[in-house]
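>>> Sequence and predicted model, in that order:
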Amino acid sequence: MWHDLLVALALLLVIEGIWPFLNPNSMRSILLMIAQHDNRSMRISGLVSMVSGVILLYLVN
């Protein structure tokens, strides 16, 4: 189980690093736009992301 968790974390880091490596200016502007959102919309987007991940895990397994 720990091995699978570490593999998933490593893949997450690789995938998360692709966008800033390829286009750092775009990444910077998107992060500035995200920083201007209020807490409620950030929480909703986080919830949608988590639920989507759980559904994807359920479908894959």
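Done, it's in.

>>> rest of the way, CA atoms for contacts and neighbours
OK.

>>> From residue 27, how far off is the spatially most central residue of the chain?
For the chain, residue 16 is the residue whose C-alpha lies nearest the centre (C-alpha atoms, centre = their mean; 7.0 Å). In this view, residue 16 and residue 27 are 11 Å apart by C-alpha to C-alpha, to the nearest Å.

>>> try this one side by side with the last:
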Amino acid sequence: MNNTIWMALGLVLVLEGLGPMFFPRAWRRMIQTMTQLPDSTLRRYGGGLVVAGFVIYYMLRSRM
């Protein structure tokens, strides 16, 4: 795999870890709220994040 992809994955993991590290109560409440959402809503959010990730990747890839 390309080193850039591994660096991006590492950055995502760092950003994902900051929430529970610095704001554990708010993070726990957010997770608890998400468990109460219907599956269709979670799928829409997930799909939106995937599309946003591909768009960002494509934009950055085309500039390299």
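Sure, I can see it. Model, not experiment: these values are computed from the prediction.

>>> Average separation of the helix or strand that the residue nearest to the centre of structure 1 is a member of from the aligned part of structure 2, please.
Element membership of residue 16 of structure 1, judged by DSSP states H and E, is helix 2-22. Mean deviation of helix 2-22 of structure 1 relative to structure 2 after superposition (mean C-alpha distance after the TM-score superposition for structure 1): 1.8 Å.

>>> Which strands or helices does that helix pack on?
For helix 2-22 of structure 1, the elements it packs on are helix 24-35, judged by 3 or more C-alpha pairs under 8 Å, 6 or more residues apart in numbering; DSSP states H and E.

>>> List of residues touching the helix it packs on?
19, 20 (C-alpha atoms under 8 Å, 6 or more residues apart in numbering).

>>> and the angle from that helix to helix 2-22?
Per axes from the mean of the first three to the mean of the last three C-alpha atoms, to 10 degrees, the angle that helix 24-35 of structure 1 makes with helix 2-22 is 110 degrees.

>>> quick check: helix 24-35 of structure 1 aligns to which part of structure 2?
Under TM-score structural alignment, helix 24-35 of structure 1 corresponds to residues 24-35 of structure 2.

>>> Off-centre distance for that stretch?
15 Å (C-alpha atoms, centre = their mean, to the nearest Å).

>>> Many thanks, I have nothing further to ask.
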